[in-house]
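**Student:** next come a sequence and a model predicted from it.
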Amino acid sequence: MTELLSDLPVTRLKGVGAALELKLERLGLHTLQDLLFHLPLRYQDRTRVVPMGALRPGDECVVTGEIKVADLMQGRRRALLCRMQDGTGTISLRFFHFSAAQKNQLLPGVRLRCFGEVRPGPGGLEMVHPEYSRIDGDGAVSVDSTLTPVYPATEGLHQTRLRSLVTLAMQYLQPGTLPDLLPETLRRQWKLPGLDDSIRYLHQPPVDANQDLLLEGRHPSQRRLAFEELLAHHLTLLNLRQQAQQQGAPALPYRGTLVKPFLAALPFPLTGAQQRVCNDVARDMTKTFPMLRLIQGDVGSGKTVVAALAALQAMENGVQAAIMAPTEILAEQHRNNFTQWLEPLGIEVAWLAGKVKGKARQKQLAAIQDGSARLVVGTHALFQDEVQFQDLGLVVVDEQHRFGVHQRLSLREKGRNGERAPHQLIMTATPIPRTLTMSAYADLDCSVIDELPPGRTPVNTVVIADGRRQEVVQRVSLACAEGRQAYWVCTLIDESEALQCQAAEVTCENLREALPDLRIGLVHGRMKATEKASVMAQFKAAELDLLVATTVIEVGVDVPNASLMIIENPERLGLAQLHQLRGRVGRGSQESFCVLMYQAPLSKQGRERLAVMRETTDGFRIAEKDLELRGPGEVLGTRQTGMMQFRIADLNRDADLLPGVREVALQIQQDASLGSAVIRRWLGQGGEYGHV
């Protein structure tokens, strides 16, 4: 019977003992299949000898020649220097670490074959510590028949060892040992090569292989593997959705008894986009399986009103609704909004966060358990085991990217009344690139609020160097003298010269000295929640002109009179975070400004990122750039869940594969055993990340 490479441990290879097994484990290599899926980062060309007269700095190549001079150099660093010629030119070989045997071997008259990187040196071109072998007699110089792979490595595990292990593993690659899980009809349809051929090609590319294509990760053999890996992730999320829908949920039809008076009392009409998304949500909630809907809406697009309407539809049907936010500031903002909107309708808003303790906490827990608390607003405190709902029918998760997948799912468990799960509405003001929506959120339906309420003005963004700080201070003074309010955002709390960041506390003191006529408040993450809330309330009530803050004000702060924001060291923040911060101004009708005050000199990436902020206020364009610069794990905040960690695929590079992946996933999903095999191959037990 054919042994599968996924079942063969690396210890099956000759020379792999316990010590080497541990090193391979650090790279996530446990089986021969893992070794073959450990693809090269790049390739070296050792297939031809390059004449020394044709060498240029930066070349990585094979040269052959005769040592003419070998000297021991006694300088700042002792070195063995050999001058080698081949009839077309000369190159030096420099060794800082060498043994007596090497010194005695590298003598004038000895012929060598060397491989290394060509660099400019004090006496012309040189190679430092090249790989070399001696050429005896007039024997022909041996060159490789394929390109040489360079693999991701780890301490104590060098390229030569990795190459030899992969070569040994390749000997086990026989028909049937690494099953091709994609049916031939699908492979033909999507023009994908076979698995065995792709693996062989990538570890041993022929001399004429297109190295540029390989380096970019766009060779058909690489795309074949990326396609299957993306497929595994997609299938997992589809399974997750299927399981959720099998659970059953309460059907919550639209009745209007609470929704109509709420809409009538609103001081503004809903935008067309809000109405469209509300209809999507209302329709989902009438079904007998759980709604799983993601609402994306840029900063200030009115997602909270949509959440309120969904919560009212749940409460009209006699079930509880829970609103969860990642920070106490944002949760408190929701609590204030919902209280203001719902108290006139006779609905009391329960509140649960880390700071609610003692008798007050017990009282809230009891109200949640007996159902008298119909709407509960809270932080991740809602996940805790002690929180028991009487009949939870709807969960609204705000700023989903701040929570891990497991956390979102564990809140779903709270709604089980027998076998019923609550409907789930997930909201984010961090626009998620379409690429990520199609992959990371394949278990969710998506709605986009792509229209800002009337009266909102676009924010003007200015990028200036820290050297013009005095001008910026004057600008703040002028804005506040005209009756407007301003934010001044610092990226660290404590002074840190190494990071060149102005500390919020020091900045606050300096601004109080420079602007004695202004009322200046300070908010940062290490203050007690009650202190923070008090300062925020003062700012909202216009009792403060200027608020100095760290990024704790990123989400949930709504002060329409604030029309100027200064962000120090913006180069230290992600684009999505800068976009969120900028969204704190421009919430009223007056012209608003965001000043990005950077520390010179800026890196190339820093310049690129700030240019995007200056050029556009389109959250989706900013999100695409953020994905390009930082990668999906960072953008989604899902690194801690083990999700979205790809071995071969790259969501940015391989975005064009996703429509095909989606189509194939829906076909393969009908064959449970095939789907499971694809998931197991790429995610192992990680394929269970969808389960609570």
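**Tutor:** It's in. Residues are numbered from 1 along each chain as shown.

**Student:** only C-alpha atoms for contact and neighbour calcs from this point on.
**Tutor:** Will do.

**Student:** enumerate every residue touching R420.
**Tutor:** Residues counted as contacts of R420 (Cα atoms under 8 Å, 6 or more residues apart in numbering) are 247-250.

**Student:** just the buried members of the residues you listed?
**Tutor:** 247-250 (16 or more other Cα atoms under 10 Å).

**Student:** which pair of the residues you listed spans the longest distance?
**Tutor:** Q247 and P250 (10.4 Å; Cα to Cα).

**Student:** one more to weigh against that first structure:
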Amino acid sequence: MTSLEDICVTQLKGVGSALAGKLEKLGIRSVQDLLFHLPYRYEDRTRVVPIGSLRIGDVAVVEGEVMKTDLVMGRRRSLQVTLRDDSGFLVLRFFHFNASQKNQLSEGARVRCFGEVRPGRAGFEFYHPEYQVNPPPMPPANQATLTPVYPLTEGIQQPRVRSLCQQALSYLNRFPIKDWLPPELLADYQLPSITEAVRLVHSPQAGAPVHLLMEGRHPAQQRLVMEELLAHQLSLLQVREQIQAREALPLLPTGDLADRFLDQLPFQLTGAQRHVMSDIRQDLSQPLPMLRLVQGDVGSGKTVVAALAALQAIGAGAQVALMAPTEILAEQHYQNFRGWLEPLGIRLAWVSGKVKGKARKEALAEVASGEAQVVIGTHALFQDDVEFQRLALVIVDEQHRFGVHQRLALREKGVGGSLAPHQLIMTATPIPRTLAMSAYADLDTSVIDELPPGRKPIETVVVSDSRRDKIVDRVRQACREGRQAYWVCTLIEESEALQCQAAEVTAAELADRLPDLKVGLVHGRLKAAEKAEVMESFKNGELDLLIATTVIEVGVDVPNASLIIIENPERLGLAQLHQLRGRVGRGEQASYCVLLYHPPLSSNGKARLQALRDSQDGFFIAEKDLEIRGPGEVLGTRQTGMMQFRLADFERDKGWIEPVREMAPGLMAQSRTVEALIRRWLGENIRYGDV
């Protein structure tokens, strides 16, 4: 029987090969894909607003008579149409127009248009509004409906997508969408059928509750939200199933490596570290691949836990790979692990994009022969020429910087290519519980929720950059008292070159103003060796002040650094600011973090900096970050392409996370249902299980 999945969009009126190509960029190939291309918001065009009542920023429908139409030859040629009603006048401005538009919008024409109010030379303006000439009467209030707004791609405008979706809806009478969820489940939550929900979301009926639709809380929207969250959850459970369908090498704890390692540490493990270690030890002993996420705040001691896991694998005669997202973090791990493991007679290898020529050849030979027991590097470890002899444990740091598919690429490098390596994922970016339950549904989670004794809270102050001189004095005073300081430069531009330039200018200015201090500079364009040299000098106390871009987010541990100044903190995420702040407070003395913002701050900016000032708890800060910026930013998934939702919103819809998590395992046995739901919602996008 034909289904909507089988009907190509080219069957729709007006869709030729050129438009089909553009629709494909939106993941739309079939009529069903089009029906699941959902509006992300609605516009209320149900009433005409008097022009005289408009304010800048309003989005409204106005109607009036064209007073005059002018061709304006400014910097850019534009068509300027002056519209008047009984309460005032408004300019409609078009930078792209043709002769027939100009004739349509001639003096005396009656025009209804929809746009956003902007300030203009002669008063308020609409740029490129949607408009109708000689419009029909507005429907009565009880028959008016909201207008959907869809995600677009280049070359497709809203009216075109709207009309295509309306055409697609006409197919639903003959080809209802297959409902893959059990009827009793829908009845439990009082949710409509999938066909009913899709129809209403694209074309809200007159009299539908406007406020619920505008907020995304209408039962039809929630029906789709629940199914979308479920599809993502099933996809991740499928990943877990695929990985655990392969056996792993059981790594039984043997020998005294762990005891010798703990004896040489100058501190005791915290209770939380011991508890997490016991989870890991248990997992590694099984013939099933471990899939565990260890979350811990800045300075909670995750690296020590990773080292103990590595020692269990080495004790069982296996190899360990540790992968970090940046050269500087990978190098930091390499130095730490060398200091801890070489005295125990363990061989390490360093593999990164910057290791080239003879050094790379030698490192790869050591890895392939098994001589190197621990291999540390960046995503260069994925490359085909990196072959392991007996890889049984993969440790991934800051998982959210990698896509799931990247992490999975290492599973093919397991023992003999048939046994899957155990995976230990670490992050110092605390992930809100709701987000972790969805984004990492394929992983078991452990939390190191206790800081080592002696870590003092860091006092955080929020200061306007008009008081920059006072802050420079404060740096001078701290360094004269024998302490060290960081000064972090951030720029809104993504360009690394501009960030480095800003840091260089700041370093020159501060060196000039603080001639009695030794000032160092670190940024992303320095060679790894130069960066390491400056960091080492700072760590050894040879520099008083380190100017840096955000590369020091995961920098060296300098107990004597007790002051960090972060410029333009309003431009960074809360989680990143919290990470940066964690560079201080590692020694005995009181430590301070100064957030040097550039006024005026938006209310959003104030709320974020206030949250950081009021709390040292990374999990609380992560919840706030999620609330304010959304999951794409918190997880860094804008880059990885993962967890991009069509309709679901983590903050608004977190009430669904727990029920969806409970539903998913029961559905996993129904492979047709799982495949259909994943295909419907994730389409041809990156499938989490694909490598």
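**Tutor:** Nice, I can see it. Note that the structure is a prediction, hence the values are computed from the model and not measured.

**Student:** please state their TM-score.
**Tutor:** The TM-score (TM-score structural alignment, normalised by the length of the second structure) is 0.89; 677 aligned residues with a Cα RMSD of 3.3 Å.

**Student:** rewinding a little: and which of the buried ones among the contacts of R420 of the first structure is nearest to L186 of the first structure?
**Tutor:** Looking across these and measuring by Cα to Cα, the closest to L186 of the first structure is Q247, at 31.9 Å.

**Student:** so the closest one sits right up against P422, yeah?
**Tutor:** No: counting by Cα atoms under 8 Å, P422 is not a contact partner of Q247 of the first structure; they are 9.7 Å apart.

**Student:** overlap in contacts, those two.
**Tutor:** Joint contacts of Q247 of the first structure and P422 (Cα under 8 Å, 6+ apart) are P290.

**Student:** for G14 of the second structure, the count of nearby residues, please.
**Tutor:** 12 (other Cα atoms under 10 Å).

**Student:** please pull up the equivalent of it in the first structure.
**Tutor:** If you follow G14 of the second structure across to the first structure using TM-score structural alignment, you land on G15.

**Student:** measure its match to G156 of the first structure for me?
**Tutor:** According to Cα to Cα, to the nearest Å, G15 of the first structure and G156 of the first structure sit 15 Å apart.

**Student:** buried set for stretch 32-49 of the first structure?
**Tutor:** Going by 16+ other Cα under 10 Å, stretch 32-49 of the first structure has these buried residues: 32-40, 42-47, 49.

**Student:** next step: the buried ones among the contacts of R420 of the first structure restricted to helices.
**Tutor:** Among these, the members falling in helices (DSSP state H) are Q247.

**Student:** about what we covered before: from L165 of the first structure, how far out is the match of G14 of the second structure?
**Tutor:** Distance, G15 of the first structure to L165 of the first structure, using Cα to Cα: 9 Å.

**Student:** show me what contacts the nearest residue to T640 of the second structure once chain neighbours are set aside?
**Tutor:** The shortest distance from T640 of the second structure to any residue other than its chain neighbours is 5.1 Å, reached at G403 (Cα to Cα, 6 or more residues apart in numbering). Each residue near G403 of the second structure by Cα under 8 Å, 6+ apart is listed here: 637, 640-642.

**Student:** got the contact list for D444 of the second structure?
**Tutor:** Shown in contact with D444 of the second structure (Cα under 8 Å, 6+ apart): 291-293.

**Student:** revised request: answer the last question for A548 of the second structure.
**Tutor:** Under the criterion of Cα under 8 Å, 6+ apart, the neighbours of A548 of the second structure are 486-489, 503, 521-523.

**Student:** pick out whichever of the residues you listed sits closest to S603 of the second structure.
**Tutor:** Of the contacts of A548 of the second structure, the one sitting nearest to S603 of the second structure (Cα to Cα) turns out to be C489, at 22.6 Å.

**Student:** now do the same for the closest one: its match in the first structure.
**Tutor:** Using TM-score structural alignment, C489 of the second structure pairs with C490 in the first structure.
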